[in-house]
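Participant: build the 3D model from these lines:
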Amino acid sequence: MSYLVATALDCFSLFAPMVLGREDYLGVDVGIPGHEGHDVINIQGMYPIHEVERQFINEHGLEAFWKSDWEPTDVLRRPAI
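Facilitator: The predicted structure is shown next:
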């Protein structure tokens, strides 16, 4: 089952994943056995945001926005800024 939702969110922010612990998303080795350490990736969370929030992040930094009162999983939310 899939859903299509119309939303005003038109940008994305990348940050740590909400559902993984730090040890599970940093330095993940995806190489074949015997080649440890050659193919290491970091997993990122992708969060939809409003254009005005993107501008705020550019001016004040991601940490200031991340600590504001917003719900990253609510795609129908109003801008937090």
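Participant: contacts and neighbour counts: CA atoms only from here.
Facilitator: Fine.
Participant: wait, a helix at Met46?
Facilitator: No: per DSSP: H, G, I helix; E, B strand; the rest coil, Met46 lies outside any helix segment and is strand.
Participant: list the contacts of it.
Facilitator: 12-15, 17 (C-alpha atoms under 8 Å, 6 or more residues apart in numbering).
Participant: let's have those residues in TSV, adding neighbour count, distance to Asn42 and secondary structure.
Facilitator: Conversion of those to TSV gives the following (neighbours: other C-alpha atoms under 10 Å; distance: C-alpha to C-alpha, whole Å; DSSP: H, G, I helix; E, B strand; the rest coil):
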residue	neighbour count	distance to Asn42	secondary structure
Phe12	15	18	strand
Ser13	17	15	strand
Leu14	12	12	strand
Phe15	14	11	strand
Pro17	15	10	coil
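Participant: tell me which element the residue in the chain sticking out farthest from the centre falls in.
Facilitator: Using C-alpha atoms, centre = their mean, the residue of the chain lying farthest from its centre is Gly34. It sits 31.6 Å away. Assigned by DSSP states H and E, Gly34 falls within no helix or strand.
Participant: to compare with the earlier structure, here is another sequence to fold:
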Amino acid sequence: MARPGDADRFARFVDRLSSIVGAEPDIHEVEPRAIDDGEVFALAFVDVPEPGFVTGVTYGLSPWQRLHERPVRELCITMRSTGSAWPKVPARVVAALRGLCPFDPGMVIGYKEPYVPPSGLSSLVLAPILPVPALSDGIDVTAPGGDTDDLVELVAVYPVWPSERDAVRAEGLRVVLDSDWDPYDAARAAVL
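Facilitator: The predicted structure is shown next:
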């Protein structure tokens, strides 16, 4: 079973993820809420899925969940941006809420202030629809010769306004997904 500090599993995750998206990530460590829970990383891919976008994938949630026999997931965000702040947002959330939140698709997570100013987006909706379709099957980090499968499901993270967060809580995920919005635009106006 993977331990939070399993360097081989992390290397397999990075290698297999890089192979799927066709790029190498910039790797940023994010300080966890509790050191004993293990490391948390933000893997930032510039110009993925296309030029002018940035995609961030977490690492640190799945080993913790596997150790505690929960669904094995990591989070993925894509924004129209060239900066490094947005790819770190899901990792900051994992670092703060790992062990307190299941990170299930359909959930919304609020924050007291905007995640990346000057954008006013201060909540996240978790969805099963990934912005990088090649990642939809997850990341297989099974060790060579391993006796147990180790498939990491990726859950999409979309920044939303508090009003949109409240609408998802009241009416479900489809209310946002079916609205006329650009989920990759950090400067967008609220649609609900």
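Participant: sorry, back to before: which position in the second structure aligns with the residue farthest from the centre of the first structure?
Facilitator: With TM-score structural alignment defining the correspondence, Gly34 of the first structure maps onto Gly145 in the second structure.
Participant: how close does that match get to Ala42 of the second structure?
Facilitator: Noted for Gly145 of the second structure: a distance of 28 Å to Ala42 of the second structure, by C-alpha to C-alpha, to the nearest Å.
Participant: give me the number of residues near His50 of the first structure?
Facilitator: His50 of the first structure sits with 21 neighbouring residues when counted by other C-alpha atoms under 10 Å.
Participant: how about the nearest residue to the aligned partner of it in the second structure, chain neighbours excluded?
Facilitator: By TM-score structural alignment, His50 of the first structure lines up with Trp161 in the second structure. Leaving aside its sequence neighbours, Trp161 of the second structure sits nearest to Leu121 (C-alpha to C-alpha, 6 or more residues apart in numbering; 4.9 Å).
Participant: any idea what that neighbour aligns with in the first structure?
Facilitator: In the first structure, the residue matched to Leu121 of the second structure (TM-score structural alignment) is Leu9.
Participant: thinking again about what came up before, identify the farthest-apart pair in the contacts of Met46 of the first structure.
Facilitator: Pairwise distances across the contacts of Met46 of the first structure peak at 13.4 Å for Phe12 and Pro17 (criterion: C-alpha to C-alpha).
Participant: returning to that earlier point: ok, now which ones touch the match of Gly34 of the first structure?
Facilitator: Contacts of Gly145 of the second structure (C-alpha under 8 Å, 6+ apart): none.
Participant: those helices in the first structure, which residues are they?
Facilitator: 22-25, 51-60, 62-66 (DSSP state H).
Participant: to Ile81 of the first structure, which of the ones you listed lies closest?
Facilitator: With distances scored as C-alpha to C-alpha, the stretch of the helices of the first structure nearest to Ile81 of the first structure is helix 51-60 (6.1 Å).
Participant: for that closest one, what is the distance to the chain centroid?
Facilitator: With C-alpha atoms, centre = their mean, to the nearest Å as the basis, helix 51-60 of the first structure stands 15 Å off its chain's centre.
Participant: this completes my enquiry, with thanks.
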